[in-house]
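Peer 1: Pasting the sequence and the predicted coordinates here, then a few questions.
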Amino acid sequence: MWQRAIARPPEKMTFSSFVDEWREKYARSELGYKTLENYLIQINNRLIPEFGHLRMDQIKPLHIVTFLKELQEEGNRQDGVDGKLSSATIQYIHRVLKNILKRAVVWKVIKTSPMEGIKKPKVDQVEMGVYDETEAHMLLLALETEPLMWRVMIKLALTTGLRRGELLGLEWKHIELGDGFGTIDVCQSLNHVKDIGYLIKEPKTKKSIRKVSIPSSLIPELRTLKKQSNKARIQAEELWKEGQHFFVFSATNGKPLYPAMVNKWWPSFIERHNLKYIRFHDLRYTSATLLINKGGHAKIISERLGHSNISTTMNVYGHTLRSADQEAAKHFNSLFDPNQHKKA
């Protein structure tokens, strides 16, 4: 790069050329595999078509502001679905572009970033899809006709609030099944990266490494699934592809399930049983909401979910917590009701 720069100043590089340098000299070593994969999706689909032909010194704040504004208009989705891009996606594109231009400043390709002074796009608060207690009960009834592996996965998602990656990264050595009790050590998460395969890493934050109690009613099914898994492992013999790991949720050869398999199975299951549609991740929200409505302490719920701090729990579930608090206050009404204190 710098030899070429002798003939052509760095700021004369096109955005597309600089992205190549950014990817090889920074992103591959500094970003996680999954993060880089997601960055490259937005770079190739959005940023290169918009800025790729421009020299680095030609990219101006107004150009970026106009680009972000246009992303908010109808018809900018690229998945064949009608409607607008989500505000979260637009904010993510802003984040990727800011990262690249910041590196250009550090490497003195440009003096200042054209992103300076441009506000980060706001993310509209999307109402969470959750099941109430009745709908959760309907879900459990529907699961009774499903294969044991899927039945256990969904029940764990509902009752523990584990993230999808945490569930898929779960190994039998992480589950303790005692007499009438059970716990899960949440210490790793699984992602799948194109051209690399699955990756196991620590969960999102230090607080995400946690121990979560399992409802006693789930213990028998977990024991049965473990027996089935052990039997499948023995029968597979040399076809078993995993010697180091023994995943709770796996294919017949021991390989962990692809996250895409969960994303495909879940909506199909919802449709087959005519249940209200929520995302798989919304089972995590449902778990927290059911606990809140049952009077669960916010700190305990925060620890079960693996939030970095309790303020995260309050921000995400603030409305539900306030509603539960208002219901709790109603219990004091009887204290002020004279009819409740009349002597017989």
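Peer 2: Everything's here; your move.
Peer 1: From now on I want contacts and neighbour counts done on CA atoms only, so please keep to that.
Peer 2: Fine.
Peer 1: if I've got this straight, H192 is in a strand?
Peer 2: Yes - under DSSP: H, G, I helix; E, B strand; the rest coil, H192 sits within a strand.
Peer 1: okay, now the residue nearest to it when sequence neighbours are not counted: neighbour count?
Peer 2: Spatial nearest neighbour of H192, excluding adjacent residues (CA to CA, 6 or more residues apart in numbering): Y198 at 4.1 Å. As a burial measure, Y198 scores 18 neighbours (other CA atoms under 10 Å).
Peer 1: next, the one to line up against it:
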Amino acid sequence: MEKQRDAKTVRKPGKAWTVKTWLTHWIENVAPLAVKDNTMVGYRVAVRKHLIPGLGAHRLDRLKPEHIEVFYANNMQANGSKPGTAHQVHRTFRTALNEAVRRGHLGKNPVQLAKAPKTGGTRWSPTAFMRSSGCSRPLTSTATPLAGPLPSPSDCAKGRCWG
């Protein structure tokens, strides 16, 4: 008990919460009081579609960062979820478990220790646009793609690119 106290992992007395019971309680009773409707829509999707099916059976006080990372890799990425979706699920889960810590149901938030999924964002590049539009002409050093409207694929085919 002293080790648990020192590690801040002592939980409240009574039956242990599962991830499913905590998330259900949080999404129905706690989160609606603190956030706007649009945020609640995102929270509900993350909780009901991803978190409860993937991690709901775990006991809240025994959830480890490794469980969460395996969930991201095996459940989210393997099922074809976009990186942004996985990151939104991560943020929602972190918020929900932060509240569990504040209320004494959990000693530490394992989501904060888990590696967040990469968002996979890519920057727009004129060269990539040109290739995707079918243009075979390279961009010259004097090209100014942001100075005017983007050329259409037919413009590139007719040689009216930025080069």
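Peer 2: Received it, and whenever you're ready, just let me know what you need. Computed from a prediction, not measured in an experiment: that's the story for all the values here.
Peer 1: what about the helices in the stretch 151-300 of structure 1?
Peer 2: Secondary structure of the stretch 151-300 of structure 1 by DSSP state H, counting those that start in this stretch: the helices cover 164-168, 219-236, 259-272, 282-293, 298-305.
Peer 1: Where does stretch 102-113 of structure 2 end up in structure 1?
Peer 2: Here stretch 102-113 of structure 2 aligns to structure 1 at residues 106-117, judged by TM-score structural alignment.
Peer 1: Ends of that stretch, what's the gap?
Peer 2: From its first residue to its last, stretch 106-117 of structure 1 covers 18 Å (CA to CA, to the nearest Å).
Peer 1: In that stretch, which residues are buried?
Peer 2: Residues of stretch 106-117 of structure 1 classed as buried by neighbour count (16 or more other CA atoms under 10 Å): V109, I110, S113, P114, M115.
Peer 1: In JSON lines, list those along with secondary structure.
Peer 2: Converted to JSON lines, the buried residues of stretch 106-117 of structure 1 look like this (three-state DSSP):
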{"residue": "V109", "secondary structure": "coil"}
{"residue": "I110", "secondary structure": "coil"}
{"residue": "S113", "secondary structure": "coil"}
{"residue": "P114", "secondary structure": "coil"}
{"residue": "M115", "secondary structure": "coil"}
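Peer 1: quick one on the thing from earlier: of all the helices of the stretch 151-300 of structure 1, which one is nearest I59 of structure 1?
Peer 2: helix 259-272 (37.2 Å; CA to CA).
Peer 1: What span of structure 2 is that closest one aligned with?
Peer 2: On structure 2, no counterpart of helix 259-272 of structure 1 exists by TM-score structural alignment.
Peer 1: Please apply the same query to stretch 231-242 of structure 1.
Peer 2: Residues of structure 2 matching stretch 231-242 of structure 1: none, counting by TM-score structural alignment.
Peer 1: What is the neighbour count of the residue mapped onto T39 of structure 2 from structure 1?
Peer 2: Matched to structure 1 by TM-score structural alignment, T39 of structure 2 sits across from T35. Neighbours of T35 of structure 1 under the rule other CA under 10 Å: 13.
Peer 1: Can you verify T35 of structure 1 is assigned to a helix?
Peer 2: Yes - judged by three-state DSSP, T35 of structure 1 forms part of a helix.
Peer 1: With distance to N315 of structure 1 as extra columns, can I get the helices of the stretch 151-300 of structure 1 in JSON lines?
Peer 2: Output for these, formatted as JSON lines (distance: least, CA to CA, whole Å):
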{"stretch": "helix 164-168", "distance to N315 of structure 1": "21"}
{"stretch": "helix 219-236", "distance to N315 of structure 1": "33"}
{"stretch": "helix 259-272", "distance to N315 of structure 1": "27"}
{"stretch": "helix 282-293", "distance to N315 of structure 1": "13"}
{"stretch": "helix 298-305", "distance to N315 of structure 1": "11"}
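Peer 1: Using CSV, lay out the ones you listed together with distance to I59 of structure 1 and mean neighbour count.
Peer 2: Compiled in CSV, these are given as follows (distance: least, CA to CA, whole Å; neighbours: other CA atoms under 10 Å):
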stretch, distance to I59 of structure 1, mean neighbour count
helix 164-168, 38, 22
helix 219-236, 56, 15
helix 259-272, 37, 13
helix 282-293, 40, 21
helix 298-305, 42, 19
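Peer 1: Name the stretch from these that approaches H137 of structure 1 most closely.
Peer 2: The nearest among the helices of the stretch 151-300 of structure 1, by CA to CA, is helix 282-293 at 11.5 Å.
Peer 1: which strands and helices sit next to the closest one?
Peer 2: With contacts taken as 3 or more CA pairs under 8 Å, 6 or more residues apart in numbering; DSSP states H and E, helix 282-293 of structure 1 sits against helix 148-160, helix 298-305, helix 310-330.
Peer 1: That helix vs helix 148-160, what angle?
Peer 2: Helix 282-293 of structure 1 runs at 40 degrees relative to helix 148-160, counting by axes from the mean of the first three to the mean of the last three CA atoms, to 10 degrees.
Peer 1: Need the single longest helix in structure 2, by residues.
Peer 2: For structure 2, the longest helix by residue count, based on DSSP state H, is helix 83-102.
Peer 1: in that one, what's buried?
Peer 2: Buried positions in helix 83-102 of structure 2, judged by neighbour count with 16+ other CA under 10 Å: 83, 85-101.
Peer 1: And for stretch 31-43 of structure 1?
Peer 2: Buried residues in stretch 31-43 of structure 1, defined by neighbour count with 16+ other CA under 10 Å: Y33, K34, L36, E37, Y39, L40, Q42, I43.
Peer 1: What sits closest to the third one if chain neighbours are left out?
Peer 2: Sequence neighbours aside, A27 is the residue nearest to L36 of structure 1 in space, at 6.7 Å (criterion: CA to CA, 6+ apart).
Peer 1: What distance do you get for the one you found to K108 of structure 1?
Peer 2: 17 Å.
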